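Colleague: Okay, here's the prediction I keep looking at, along with the sequence it came from:
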Amino acid sequence: MKSSSPLPSFSRREMLRSSCAGFGYLALQGVLGLESAKAAVVDPLAPKQPHFPARAKRVIFLLMKGGPSQVDTFDPKPLLDRDNGKPPPFALPRVKFAETGNLLRSPWKFRQYGQSGLPVSDLFPHVAKHVDDLCVIRSMHGTNPAHGGALLKLHTGSDTFVRPSMGSWVSYGLGTENTDLPAFITICPTLAHGGVNNWGSAFLPAHCQGTPLGNASIPADQAVVRHIHNKMLSPEMQRAQLDLVSQMNHAHLEQAGANAALEARINSFELAYRMQSTMPELQDISGETEATRKMYGLDDPVTANFGRQCLMARRFAERGVRFVQVTHSDSFVQWDQHSDLLKGHTKNAAEVDKPIAGLLADLKSRGLLDDTLVVWGGEFGRTPVAQGSDGRDHNPHGFTMWLAGGGSKPGTAYGATDDYGYYAAVDKVHIHDLHATILHLLGLDHLKLTYRYAGRDFRLTDIAGEVVKGVIA
């Protein structure tokens, strides 16, 4: 049914004239609302108090991708030397990554170092000088014999689902001590075997995501944050553009109410703007002394690449970044010596030994080792039985990782594998236990550090994990 009275007719000019007061009211409301919306958005990466007094403030994770061999580095096995070439006198796992043969002794000698007398193989003569600062965990074990699953387990606590990474959980729990830098930075990470999931935030807020510098295929001196320089706009123009976007976003917040995703986006824009000046300055190592550069091996082409990564880790740590990961890897799997163990492990150790020792010495001299937890290791170890004639297969059943600083017990070897180094046997430490212990040293209770998602409270340690008190000073 049509109305008998005609609708009023307005020209565009008349409509704008009659509505100007309304637009003015909306503008005023927007200005007033903008201030309240800005007040409602807080920096999600602001420092947070731990659950209890922390021993460590930050973590540097040195990932040896591919799986370094425990029986060739920090876990000597005299019986393996004695019985070289014989069939293994124990049952092999029901599920193996590949077929293996007889026992294979280590081609490297072990020597005792420091006051603690901890044995280290000749692969690591520089790190060996710092054994009195190390807590060597010889009884690590996991569940997955494949690189992808094992790396995800090490980083996220799960090898079957996409879960937040360890660095993301630490960022979520503690925030950062520098508002101009991310809480979590990963230097030259590998893009294989889990890729971005190894430093991703999954269902945690976006600000917990790791910020990658380059990747494993890029030399460390070329590893920068993508798009860190804007060649088209001046900083002043960027600031004006960002202010406009911020006003619109805050106006939307005022109208729509709390929106975690939008708030995270606003904060990410602001952080990215600040990083344009902070990050290049921090990555410029020209001001480091010649002695420091040599200590990290930057004067040697063999050690320069990983040495730069370790030096950057120290610079990030002292500037308040909460979690820094340094990855030793080529574009695939660096320590994965299924054959030619002698050549491969010799090359790999030569690239990282001096830089790691330099990092430990530098942190200690600056008083940073006391509250910086350094974690070293790979996704699993290697078998004490041979693959082919001169290689070792994947072994998640018993391997070695070590801690230094940050409240860990120095000059200690914790736990043990069996007499031949295949299985964790004494004081076994699962990946979940390692995660619980790292969080504990940071003052975080792994049972309380939870995030509700899809109707369930999730945590890094899933439904397992015990703090390993024997590795805490």
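Modeller: It's in.

Colleague: C-alpha from now on. contacts and neighbour counts both.
Modeller: Fine.

Colleague: chain center to stretch 257-276, what's the gap?
Modeller: Distance of stretch 257-276 from its chain centroid, counting by CA atoms, centre = their mean, to the nearest Å, is 22 Å.

Colleague: so where do the strands sit in the stretch 351-473 of the chain?
Modeller: 372-377, 381-387, 391-395, 399-404, 412-414, 416-417, 424-426, 429-430, 451-453, 456-458 (DSSP state E, counting those that start in this stretch).

Colleague: second one coming, line it up with the first:
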Amino acid sequence: MNPIDDYVRSETRRRFFRRGGNAVGSAGLMSLLARDGLIPQARAGDAGKGAAHVPPIPTHFAPKAKRVVYLHMVGGPSQMDLYDYKPAMADWYDKDLPQSIRQGQRLTTMTSGQARFPIAPSKYKFAQHGRSGMWVSEMLPYTAKMVDDLCFIRSMHTEAINHEPAISYIQTGNQITGRPCLGSWVSYGLGSLNDDLPTFVVLVARPSNTEQIQAISGRLWSSGYLPGEHAGVSFRSAGDPILFINNPPGVPPEIRRNTLDGLRALNEMNYRQVGDPETHTRIEQYELAFRMQASVPELTNTAGEPESTYRLYGEDARKPGSFANSILLTRRMLERGVRFVQIYHNNWDHHGNLGGRMPSQCKDVDQPCWGFIQDLKQRGMLDDTLVIWGGEFGRTIYSQGGLSKDNYGRDHHPRCFTMWMAGGGSKPGAIYGETDEFSYNIIKDPVHIRDFHATVLQLLGYDHERFTHRYQGLDQKLTGVEPARVIKELLA
């Protein structure tokens, strides 16, 4: 961004109409530029009132994805129990992890004091599936059926070793909280597709097992140094979907409208005196909240969904707050023009009782994810919707605490973990990256979080080096200042 961009973004309505004499010429110029392919054009079928909107930040090349769904498994799923099959570990049961493999890696305080690091092979059966031959655990039978729709990355890695910095890192590109998350960057770049719904929505799904819930907070979906309008809007699973969206008893819409008009006038007076662009953000948020009083109840009312929907997503989709219900609402949001949906599913932090908790975790997400992908395909939406699944890091092959074949735990492991993408220009049936026989170190094609972010931005039409926002004298980027690369093998 530059000072001119900042000026335009803070422009008042009065100033806009004062300059309106140039409006016809500007519209003609934009039409010619769009015709010549120099700015993005709206496509037929784009949802919502914002269908004619062009991205606030022009894309650098033609985007493959125009919407994103990010399914974050909070706590760090165990890659060797789900996707990173290591049959050789059966012969290593209860033997110590060799120092040649650990290589002096920094450990969390939860296992750094252990006298031994006994290897705990996965107790679950694996089989190869699809044309790609991807190995998938028996706990994910529905996911196994769609491996050829998915793009697997088995060599993700990070420097963060504890949850708060690790989640912040993979969501915002920095271990220190306060930066914009990926959803805010997408909102900032591509803008809205619907004037009556938020551009960026957050859902916190309730797991069926709540044995070890990891704390998450609104800092993860804040807009950071981007304008406040790009922060995620959190929908609740009980009561009003959004706090205070409905008028109090005895307050009709007419009175609320008059109240907002009065507030707008006061805010405009404040802006003329102070000139803070966030004043306009506040005005727009009030107006959006007023429009959402009509749009959100219709969105969240799934009573009209046919029985075939619940056969696809599973019966849990009838339960408000469940992962299945959240991802069904996500499909309804995408249809109505929501640009970015983030779902957090908790309880993947398996320091103990992995055998007792992992099956319920997988059951929560397995069929709903499959049903969601199939639903998008049937509706012709998968090609331009990017779906991301994964956690903030992986788990250790050695057991935390005691070891038995029926019950063991795994500590945090940042050196390697598995994620997958689907649709939105990602390469279906791809399997990228390899780890050693202990699922401990990457031996081929490492993918850092920065590389992953650069690749996602590429799919959205942005060069991560040029997609910036001016803040504190610097051109800030999602990928930060360290080198990052687009993983072209992940692109269709």
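Modeller: Good, I have the coordinates. Just so you know, these numbers come straight off a predicted model, no measurement behind them.

Colleague: So for residue 267 of structure 1, which of the strands of the stretch 351-473 of structure 1 sits nearest?
Modeller: Closest of the strands of the stretch 351-473 of structure 1 to residue 267 of structure 1 is strand 451-453, at 20.2 Å (criterion: CA to CA).

Colleague: Which residue range of structure 2 does that closest one align onto?
Modeller: The aligned range for strand 451-453 of structure 1 in structure 2 is 469-471, by TM-score structural alignment.

Colleague: okay if I get the strands of the stretch 351-473 of structure 1 as JSON lines plus mean neighbour count?
Modeller: Formatted as JSON lines, those follow (neighbours: other CA atoms under 10 Å):
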{"stretch": "strand 372-377", "mean neighbour count": "23"}
{"stretch": "strand 381-387", "mean neighbour count": "28"}
{"stretch": "strand 391-395", "mean neighbour count": "26"}
{"stretch": "strand 399-404", "mean neighbour count": "26"}
{"stretch": "strand 412-414", "mean neighbour count": "22"}
{"stretch": "strand 416-417", "mean neighbour count": "24"}
{"stretch": "strand 424-426", "mean neighbour count": "19"}
{"stretch": "strand 429-430", "mean neighbour count": "24"}
{"stretch": "strand 451-453", "mean neighbour count": "12"}
{"stretch": "strand 456-458", "mean neighbour count": "14"}
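
Colleague: Save these as JSON lines, and put in distance to residue 173 of structure 1 too.
Modeller: Output for the strands of the stretch 351-473 of structure 1, formatted as JSON lines (distance: least, CA to CA, whole Å):
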{"stretch": "strand 372-377", "distance to residue 173 of structure 1": "16"}
{"stretch": "strand 381-387", "distance to residue 173 of structure 1": "30"}
{"stretch": "strand 391-395", "distance to residue 173 of structure 1": "32"}
{"stretch": "strand 399-404", "distance to residue 173 of structure 1": "21"}
{"stretch": "strand 412-414", "distance to residue 173 of structure 1": "28"}
{"stretch": "strand 416-417", "distance to residue 173 of structure 1": "32"}
{"stretch": "strand 424-426", "distance to residue 173 of structure 1": "31"}
{"stretch": "strand 429-430", "distance to residue 173 of structure 1": "22"}
{"stretch": "strand 451-453", "distance to residue 173 of structure 1": "10"}
{"stretch": "strand 456-458", "distance to residue 173 of structure 1": "13"}
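
Colleague: closest one to residue 105 of structure 1 among those?
Modeller: Closest among the strands of the stretch 351-473 of structure 1, using CA to CA: strand 381-387, at 7.2 Å.

Colleague: residues in structure 2 aligned with that closest one?
Modeller: Residues 394-400 of structure 2 are where strand 381-387 of structure 1 lands when matched by TM-score structural alignment.

Colleague: in the superposed pair, what's the mean gap between that stretch and structure 1?
Modeller: Stretch 394-400 of structure 2, aligned to structure 1 and superposed, deviates on average by 0.9 Å (mean CA distance after the TM-score superposition for structure 1).

Colleague: same question, stretch 281-298 of structure 2
Modeller: Superposed on structure 1, stretch 281-298 of structure 2 shows a mean distance to its aligned partners of 0.9 Å (mean CA distance after the TM-score superposition for structure 1).

Colleague: Tell me the counterpart residues of that stretch in structure 1, please.
Modeller: Mapped onto structure 1 using TM-score structural alignment, stretch 281-298 of structure 2 covers residues 264-281.

Colleague: what secondary structure does the residue most central in space within structure 2 sit in?
Modeller: In structure 2, the residue lying closest to the centroid (CA atoms, centre = their mean) is residue 70, at 2.6 Å. The three-state label given to residue 70 of structure 2 by DSSP: H, G, I helix; E, B strand; the rest coil is strand.

Colleague: That one matches what in structure 1?
Modeller: Mapped onto structure 1 by TM-score structural alignment, residue 70 of structure 2 lines up with residue 61.

Colleague: picking up where we left off before, how far does the match of stretch 281-298 of structure 2 sit from its chain's centre?
Modeller: Worked out by CA atoms, centre = their mean, stretch 264-281 of structure 1 lies 20 Å from the chain centre.

Colleague: Now do that stretch: everything it contacts.
Modeller: The contact list for stretch 264-281 of structure 1 (CA atoms under 8 Å, 6 or more residues apart in numbering) reads 43-44, 179-182, 205-207, 228-229, 239, 242, 246, 249.

Colleague: Any of these buried? List them.
Modeller: 43-44, 179-182, 205-207, 242, 246, 249 (16 or more other CA atoms under 10 Å).

Colleague: related to what we said a few turns ago, which one of the strands of the stretch 351-473 of structure 1 lies nearest to residue 214 of structure 1?
Modeller: Across those, the minimum distance to residue 214 of structure 1, taken as CA to CA, is reached by strand 372-377, at 20.8 Å.

Colleague: Would you mind getting the average deviation of that closest one from structure 2?
Modeller: Following the fit onto structure 2, the mean deviation recorded for strand 372-377 of structure 1 is 0.4 Å by mean CA distance after the TM-score superposition for structure 1.

Colleague: Let me have the buried ones among the contacts of stretch 264-281 of structure 1 in JSON lines, extended by secondary structure and distance to residue 52 of structure 1.
Modeller: Listed next are those as JSON lines, based on DSSP: H, G, I helix; E, B strand; the rest coil; distance: CA to CA, whole Å:
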{"residue": "43", "secondary structure": "coil", "distance to residue 52 of structure 1": "22"}
{"residue": "44", "secondary structure": "coil", "distance to residue 52 of structure 1": "20"}
{"residue": "179", "secondary structure": "coil", "distance to residue 52 of structure 1": "23"}
{"residue": "180", "secondary structure": "coil", "distance to residue 52 of structure 1": "26"}
{"residue": "181", "secondary structure": "coil", "distance to residue 52 of structure 1": "25"}
{"residue": "182", "secondary structure": "coil", "distance to residue 52 of structure 1": "24"}
{"residue": "205", "secondary structure": "coil", "distance to residue 52 of structure 1": "23"}
{"residue": "206", "secondary structure": "helix", "distance to residue 52 of structure 1": "26"}
{"residue": "207", "secondary structure": "helix", "distance to residue 52 of structure 1": "24"}
{"residue": "242", "secondary structure": "helix", "distance to residue 52 of structure 1": "39"}
{"residue": "246", "secondary structure": "helix", "distance to residue 52 of structure 1": "36"}
{"residue": "249", "secondary structure": "helix", "distance to residue 52 of structure 1": "37"}
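
Colleague: Right, I'll leave it there.
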